[in-house]
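Engineer: Only the shape, not the letters, is given here:
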């Protein structure tokens, strides 16, 4: 890495897919390897152990989502079910059960989204961040209730058309989301709130979140002192109704700077490239 960090930047934005096995058994083995390494292992990943409180995924889900979700996601469902990790810091979610909450957040901003898609909630954090999978855009949208944001990942949209990357996104939909679930949001001292909330308030179950007593949108501090355990669906629905929801597009807003790093045309947006592929 040089003094400007150029090699590091190139690595972070490297979208050259790792060769994906063609054999389904090998694909599942790779999925297990990635999840064990990046999600569960405390030395190489986030260190979030399964809680053994899972609800098995109904068999009809595998039929319904067979052509919607990549094999990697379906394999994780079969292995874990709808499970919690790290004493509730991260959850694999039932997309049907969470669909009403997703609608509460997305319906008010659909006309402001730069693309149209149908979204399913695959995972969530203890703070209520929802990690969504778009049927055409992959692991492309996150809902952040702390800041009242719908966050778009245009680079995910750009790359999802590649079948190999499609499978890889199915894995990072969980491993990457777990990492985000541990690290944010941060308080004013730049300390991650979720571990503080776990230590102060204890674990949560599949129906609960750490919610703000006075939401930040109404002036409440982003502090562990302002958190309590509350019903997840009720809290997130109220947050969607109280917030002036914003649409955040970090990559799209800075495409002129991002494009040269990943070796693509600054004059063509990620959404335009995805539609042409």
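Structural biologist: Great, that's in hand. Fair warning: this is a prediction, and the values are worked out from it, not measured in the lab.

Engineer: from here on, contacts and neighbour counts on C-alpha atoms
Structural biologist: Will do.

Engineer: what about the residue nearest to the spatial centre of the chain, which helix or strand?
Structural biologist: By C-alpha atoms, centre = their mean, the mean C-alpha position of the chain lies nearest to residue 131, the distance being 3.2 Å. With elements taken from DSSP states H and E, the one containing residue 131 is strand 130-134.

Engineer: what does the helix or strand where residue 195 lies contact?
Structural biologist: When elements are defined using DSSP H and E, residue 195 is found to belong to helix 193-201. Under the contact criterion C-alpha atoms under 8 Å, 6 or more residues apart in numbering, helix 193-201 has outside partners 87, 89, 126-127, 181-187, 210, 223-224, 227-229.

Engineer: Among the residues you listed, which lie within helices?
Structural biologist: Taking DSSP state H as the definition of helices, those contribute 181-183.

Engineer: ok, of those, which come out buried?
Structural biologist: The neighbour-count test (16 or more other C-alpha atoms under 10 Å) applied to these identifies 181-182 as buried.

Engineer: Contacts only, for the residue nearest to the centre of the chain.
Structural biologist: Neighbouring residues of residue 131 by C-alpha under 8 Å, 6+ apart: 121-124, 139, 141-143, 173, 177.

Engineer: Name the nearest residue to it, ignoring sequence neighbours.
Structural biologist: Leaving aside its chain neighbours, residue 131 sits nearest to residue 142 (4.7 Å; criterion: C-alpha to C-alpha, 6 or more residues apart in numbering).

Engineer: right, and the helix or strand after whichever strand or helix holds the one you found?
Structural biologist: Residue 142 belongs to strand 138-144 when elements are defined using DSSP H and E. Proceeding N to C from strand 138-144, the next assigned helix or strand is strand 149-152, under DSSP H and E.

Engineer: second one coming, line it up with the first:
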């Protein structure tokens, strides 16, 4: 698939804590933004996308997501989602669970620091907090190591 380095990007999903999954029209599942931690995870491997095509790859993306993969862990490495629902109630359309104070401002990932917040406003607030950290695509880096060639 020729894309000449040009792509159109879409947010295809936002989880309960504001993690955003970004889809490139030409590149498929290319970015994950973990908003609470201001971290961006690129995914440079689009082999499945090129092999299976856009529709099947997108279907597989949604059908293979596991709850443990999209849950956020607290400062003790315990999953937060079920406890957040129990404490704060289920989310309404357009809401996420956000840390107050924000983790980027020194808040801690604790259940008692979670609140229901409006997704758009909270994500915009987090985006304005400063530098984002672009993390390495460790799968792509591993594939470049001599033992994989």
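Structural biologist: That came through fine. What you see is a predicted model; the values in this text were computed from it and never measured.

Engineer: before we move on, the earlier item: what lines up with the residue nearest to the centre of the first structure in the second structure?
Structural biologist: Under the alignment defined by TM-score structural alignment, residue 131 of the first structure is paired with residue 21 of the second structure.

Engineer: any idea how far residue 201 of the first structure is from the alignment partner in the first structure of residue 117 of the second structure?
Structural biologist: Aligned by TM-score structural alignment, residue 117 of the second structure pairs with residue 230 of the first structure. As for residue 230 of the first structure, its distance to residue 201 of the first structure is 11 Å (criterion: C-alpha to C-alpha, to the nearest Å).

Engineer: which of the two has more neighbours?
Structural biologist: A side-by-side neighbour count of residue 230 of the first structure and residue 201, using other C-alpha atoms under 10 Å, places residue 230 first with 17 against 14.

Engineer: got the contact list for that one?
Structural biologist: With contacts defined as C-alpha under 8 Å, 6+ apart, the neighbours of residue 230 of the first structure are 208-211.

Engineer: in the second structure, which of those residues remain in contact?
Structural biologist: Among the contacts of residue 230 of the first structure, the ones whose aligned partners also touch in the second structure (both residues aligned by TM-score structural alignment, their matches' C-alpha atoms under 8 Å) are 208-211.

Engineer: ranges for the strands of the second structure?
Structural biologist: All strands of the second structure, identified by DSSP state E, fall at 9-14, 19-24, 28-34, 39-42, 95-99, 114-118, 133-134.

Engineer: How far off centre is the first one?
Structural biologist: When distances are taken as C-alpha atoms, centre = their mean, to the nearest Å, strand 9-14 of the second structure is centred 9 Å away from the chain's centroid.

Engineer: what's in contact with it?
Structural biologist: Residues outside strand 9-14 of the second structure that contact it (C-alpha under 8 Å, 6+ apart) are 20-25.

Engineer: mean shift of that strand relative to the first structure?
Structural biologist: Once the two structures are superposed, the average separation between strand 9-14 of the second structure and the matching residues of the first structure is 1.2 Å (mean C-alpha distance after the TM-score superposition for the first structure).

Engineer: same question, the last one
Structural biologist: Strand 133-134 of the second structure, aligned to the first structure and superposed, deviates on average by 1.4 Å (mean C-alpha distance after the TM-score superposition for the first structure).

Engineer: Now do that strand: which range of the first structure does it align onto?
Structural biologist: Using TM-score structural alignment, strand 133-134 of the second structure corresponds to residues 246-247 of the first structure.

Engineer: ok now the matching stretch, how far from the chain's centre?
Structural biologist: The offset between the C-alpha centroid of stretch 246-247 of the first structure and the centroid of the whole chain comes to 16 Å, using C-alpha atoms, centre = their mean.

Engineer: ditto for stretch 123-131 of the second structure
Structural biologist: Relative to where its chain is centred, stretch 123-131 of the second structure has its mean C-alpha point 15 Å off (C-alpha atoms, centre = their mean).

Engineer: That one: which residues count as buried?
Structural biologist: Residues of stretch 123-131 of the second structure classed as buried: 123, 126 (neighbour count, 16+ other C-alpha under 10 Å).

Engineer: can you list contacts of that stretch?
Structural biologist: Stretch 123-131 of the second structure is contacted by residues 18, 35-36, 38, 102, 104 when judged by C-alpha under 8 Å, 6+ apart.

Engineer: 10 Å - rerun?
Structural biologist: Contact partners of stretch 123-131 of the second structure, identified using C-alpha atoms under 10 Å, 6 or more residues apart in numbering, comprise 17-20, 35-39, 96, 98, 102-105, 117, 119, 121-122, 132.

Engineer: could you pull out the helices for the first structure?
Structural biologist: 6-12, 24-35, 59-64, 71-80, 99-106, 154-159, 163-183, 193-201, 232-242, 250-253, 255-262, 270-276.

Engineer: Pipe the ones you listed into JSON lines and attach distance to residue 117 of the first structure per row.
Structural biologist: Compiled in JSON lines, the helices of the first structure are given as follows (distance: least, C-alpha to C-alpha, whole Å):
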{"stretch": "helix 6-12", "distance to residue 117 of the first structure": "27"}
{"stretch": "helix 24-35", "distance to residue 117 of the first structure": "26"}
{"stretch": "helix 59-64", "distance to residue 117 of the first structure": "17"}
{"stretch": "helix 71-80", "distance to residue 117 of the first structure": "19"}
{"stretch": "helix 99-106", "distance to residue 117 of the first structure": "11"}
{"stretch": "helix 154-159", "distance to residue 117 of the first structure": "11"}
{"stretch": "helix 163-183", "distance to residue 117 of the first structure": "16"}
{"stretch": "helix 193-201", "distance to residue 117 of the first structure": "30"}
{"stretch": "helix 232-242", "distance to residue 117 of the first structure": "20"}
{"stretch": "helix 250-253", "distance to residue 117 of the first structure": "18"}
{"stretch": "helix 255-262", "distance to residue 117 of the first structure": "22"}
{"stretch": "helix 270-276", "distance to residue 117 of the first structure": "13"}
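
Engineer: Cool, thanks, talk later.
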